[in-house]
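# What follows is a predicted structure for the sequence shown.
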Amino acid sequence: MREVADALAIVLKHAKPLKPEVTTLTADVLGQVLAADVVADADSPPFSKSLRDGFAVRAADCASPNAELRVIEEVPAGKMPTKSVGAGEASRIFTGAPIPDGADAIVMQEDTQTLEGGRVRITDPDVKPRQYVYARGTEMRAGEPVMTAGTVINPAALGVLANVGQTVATVFPRPRVGIIATGDELVEAGAELSAGQIRNSNGPMLTAQTVRGGGFPQYLGIAKDDRAVTKALIAKGLAESHVLLIAGGVSVGDFDLVPNVLKELGVSFHVQQVRMKPGKPLLFGTTETGVLVFGLPGNPVSSFVGFELFVRPALRILGGHEAPGPRKIRLPVTEGLAESNDRPTYKPAQLVPGETGWSVRPLPNSGAPDLAGLQPADALLVLPAGEARVDRGTLMEVVLL
């Protein structure tokens, strides 16, 4: 039986980044990772521009209180100035407009008074050179990298990429994840329940976790407790996926067909049990072609926890992320705990904001089948094996979801 850290190290050893590909830059690439540097094709901004509505002036002309200047033209955004600002002159200018030659400062319109005869009075008592001027190339210079390989694409990154004229980029693809649920007792959500049946919650849950983890899910259906059916579904998943998730059927019961079927299909096992609660019967293996195979417990909370601790980090590596996770911090608990566990235990928990910072609240949960009790969780509270007596305010390890 492997410790959690040892099992994760084995998983990450076998997870390799996927081959980068060129893709069109749309909102669909949010969360993906750049695989190549991107350089600016031009200075940004491509000209010095005004950060305020007001007047472009020479700061030296405004040294005297209430200086009066002659307005020579109006420069809106999107138009280039046609006149240089000389001594005693100003140009009416608007936010984002190019600053005319000769001007070295912007005076906000709130600090001016419009006079007759095309003149303006400057009431700002301390006009400084470069005030409210966004100089050419402040954001980026032509030919310089604006994003490096390893950058995770977020909404701001998409804006920057558009700003440098990029419509495509080289990124690590989302790993394809095949998902299979197992068991004669399972039916899909829309089916009527017969005696002894339960609805398949693992399929939709793992699909959603895969999306949140950066993968591209392909739900393959329910494998009934029949060797031929199970083998056909697993073979399909191995042929079409970078990662295959199988929920249930991975323990040592008479109807746990998955391990033997995987061996028949050429999967080598590296982990078969993990010292954790919930989720002890967790299987990890690989094929010669590099497919990562996870056999997750059938109980939904166990399956959920196993995904977060092992599958999501693997997906992140395949997707080009440098930090696989899981993300852990230490937070004070909001209430005392007294538990006895034979294995390190991962309890559903909620993060709680407060005046002095964040804390973590354990959630009531009746065990590995209690998916409803897991639903409000945004963290897992880690309790050590043995007698755990924790006072309120004690710092505890927390896995962020």
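The structure has been received and is ready for your questions.

# all contacts plus neighbour counts: C-alpha atoms, from now on.
Noted.

# Pretty sure Glu236 sits in a helix.
Not Glu; residue 236 is Lys. Yes: counting by DSSP: H, G, I helix; E, B strand; the rest coil, Lys236 is part of a helix.

# and it, how many neighbours?
13 (other Cα atoms under 10 Å).

# so how far is Gly178 from it?
9 Å (Cα to Cα, to the nearest Å).

# ok, now Asp6?
25 Å.

# Ok, Gly367 next?
Gly367 sits 27 Å away from Gly178, going by Cα to Cα.

# Over to Gln350?
From Gln350 over to Gly178 (counting by Cα to Cα), the distance is 30 Å.

# Neighbour count for the two, which is higher?
Per other Cα under 10 Å, whichever of Gln350 and Gly178 has more neighbours is Gly178, with 29 against 23.

# here's the one I want to compare it with:
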Amino acid sequence: MFSVKEAEAIVFNLVQPLDRQRDTEVVDLLSANSRILASPVSSQLDFPHWDNSAMDGYAVRYTDVQQASQEQPVSLEIVEDIPAGYQPQSTIQQGQAARIFTGAVMPTSADTVVMQERTRREDNRVLILAAPTKPQEFVRHRACYYKAGTQLLPAGVRLHGTEIAVLAAAQCTQVSVFRRLRVAIFSTGDELVTPDKPLQPGQIVDSNQYALAALVKQIGAEPLMLGIVPDKPDALEEAIAHAISNADVVLSSGGVSVGDYDYVERIIESLGGEIHIQAVAMKPGKPLTVATFTNQVIYFGLPGNPVSALVTFWRFVQPTIKKISGLAEGWQPKFVKARTRHQLRSDGKRETYFWGQLHLTDGVYEFQVAGGSQNSGNLINIAQTNALAVLLVGQTLISQGEEVQVLLV
């Protein structure tokens, strides 16, 4: 049985990102939300595109106004009004100024903007009542934000609203993104039924498949739901063979412990899979199978207990999917330190996870354990979970108010 850290190292070293040449597609900008950029992007535009004003005011020559004051204002002739989107027609000569608005193009020979609050207009002249603090004040120079031809966005970033805004401004209307990862999901067990069926004595509703599909979709991959597979070797072999032929990642739940009807591992080996992990020293989630196939498919046999399936997904599967999907940074599990609002106890024999909610209170993270039983079969109180508090091996008690390591989910 591997420790959690050992299992993490094995899993993350097994997987490689999608290929930047073979596993990409070109999409339009409106379809790029939440996709991962496959190639660096550059633009032929400078940002700003031209020297422009950062303030409503007057475009002037600094040498004309550097001595201006309330007591000795400088009077300048206004030769042009320049709104945003207008190409200036004048060259500013000595003793002249142009009325200018925020974002408007600077006229030739003007090098400074005096904000309108420091001026007083009188017909076609303006009085400068205070000198600028420096030359080129309130002027945004061409390419001071970005120079055309250089890298605008690197490969491996997930595109959200801010990145799409940048791409739109740069007139990059189509981008190369990694294809969506295909994740096959099925549940095993004769006792399972779908949510729409009436329950008979001893039966259990299959919640795992729905939870895992939602989580897979949430991180940008495409779930392929294969349904419930009975505890029969032939049916399991058919399901696993189909899954590894049609997906990049396979998630099964149940059938990976040592019961008489747990056939998953022997079928994986019969199909040519190599098993790397069979159990992890964690609670919940000990019975975890991880295998790979020659076609680079990675297989996770998750525990059947609902909470165990979710905890192992968050700890190992979620970062794996993010890494394979092409995300360059931020795919690793993210931990923070938090103050626990409740006492947390463990026997110290396995790395133990408590589910609950992380809150930010007066600048300090606080962890609130979910009410009710912290039992791997109790799915009800895992609703609204956004974090897992972790007690490491050897830790048996973290008292209320003390610091605990918390995994963000």
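Arrived safely, thanks for sending. The shown structure was predicted, so the numbers you read here are calculated from the model rather than taken from an experiment.

# Can you pull the TM-score for these?
Here the superposed chains carry a TM-score of 0.92, computed using TM-score structural alignment, normalised by the length of the first structure; 400 aligned residues with a Cα RMSD of 2.1 Å.

# the strands in the stretch 101-250 of the second structure, which residues?
112-115, 119-122, 125-128, 139-140, 151-153, 174-178, 182-188, 192-193, 204-205, 222-229, 249-253 (DSSP state E, counting those that start in this stretch).

# Including distance to Asn33 of the second structure, could those strands go into CSV?
Supplementary listing: the strands of the stretch 101-250 of the second structure in CSV, determined by distance: least, Cα to Cα, whole Å:
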stretch, distance to Asn33 of the second structure
strand 112-115, 39
strand 119-122, 46
strand 125-128, 48
strand 139-140, 30
strand 151-153, 15
strand 174-178, 10
strand 182-188, 18
strand 192-193, 35
strand 204-205, 34
strand 222-229, 15
strand 249-253, 23
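
# Among those, which comes closest to Leu379 of the second structure?
strand 204-205 (11.5 Å; Cα to Cα).

# Not counting its own residues, what contacts the closest one?
With Cα atoms under 8 Å, 6 or more residues apart in numbering as the test, strand 204-205 of the second structure has contacts from 191-195, 199.

# mind redoing it with 6 Å?
By Cα atoms under 6 Å, 6 or more residues apart in numbering, the surrounding residues in contact with strand 204-205 of the second structure are 191-195.

# now those residues: which count as buried?
191-193 (16 or more other Cα atoms under 10 Å).

# Using a markdown table, lay out these together with distance to Ser42 of the second structure.
A markdown table is the format used below for those (distance: Cα to Cα, whole Å):
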| residue | distance to Ser42 of the second structure |
| --- | --- |
| Glu191 | 55 |
| Leu192 | 52 |
| Val193 | 52 |
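
# What is the nearest of these to Pro319 of the second structure?
Pro319 of the second structure lies nearest to Leu192 out of those, by Cα to Cα, at 28.1 Å.

# OK, contacts around the closest one?
Per Cα under 6 Å, 6+ apart, neighbours of Leu192 of the second structure: 203-206.

# which one of the buried ones among the contacts of strand 204-205 of the second structure sits closest to Ile10 of the second structure?
Distances from Ile10 of the second structure to these, taken by Cα to Cα, are shortest for Leu192, at 31.4 Å.

# what residue of the first structure takes the place of that closest one?
Alignment note: Leu192 of the second structure maps to Leu186 in the first structure; criterion TM-score structural alignment.

# Just tell me the aligned range of stretch 168-180 of the second structure in the first structure.
On the first structure, the counterpart of stretch 168-180 of the second structure by TM-score structural alignment is residues 162-174.

# Just the strands from the stretch 301-409 of the second structure, written as ranges.
Using DSSP E, counting those that start in this stretch, the strands found in the stretch 301-409 of the second structure span residues 335-340, 344-345, 351-361, 364-369, 387-391, 397-398, 403-408.

# Out of those strands, the one nearest Ala38 of the second structure is which?
Nearest to Ala38 of the second structure, of the strands of the stretch 301-409 of the second structure and by Cα to Cα, is strand 403-408 at 26.3 Å.

# so that closest one matches what in the first structure?
So strand 403-408 of the second structure sits over residues 395-400 in the first structure, by TM-score structural alignment.

# and what of stretch 226-243 of the second structure?
Residues 220-237 of the first structure are matched to stretch 226-243 of the second structure when aligned by TM-score structural alignment.

# give me the number of residues near Gly279 of the first structure?
25.

# which residues sit in contact with the corresponding residue of the first structure for Lys286 of the second structure?
Correspondence of Lys286 of the second structure to the first structure, assessed by TM-score structural alignment: Lys280. Going by Cα under 6 Å, 6+ apart, Lys280 of the first structure touches 273-274.

# do that again at 8 Å, thanks
Each residue near Lys280 of the first structure by Cα under 8 Å, 6+ apart is listed here: 273-274, 297.

# and what of Ala168 of the second structure?
Neighbours of Ala168 of the second structure in contact, by Cα under 8 Å, 6+ apart: Leu29.

# How much space separates it from Ile277 of the second structure?
Counting by Cα to Cα, the gap from Ala168 of the second structure to Ile277 of the second structure is 45 Å.

# try Leu327 of the second structure
From Leu327 of the second structure across to Ile277 of the second structure, the span is 25 Å (Cα to Cα).

# The two: which is more packed in?
Legend: neighbour count by other Cα under 10 Å for Leu327 of the second structure and Ile277, higher for Leu327 (23 against 19).

# That's all I had, so thanks and see you.
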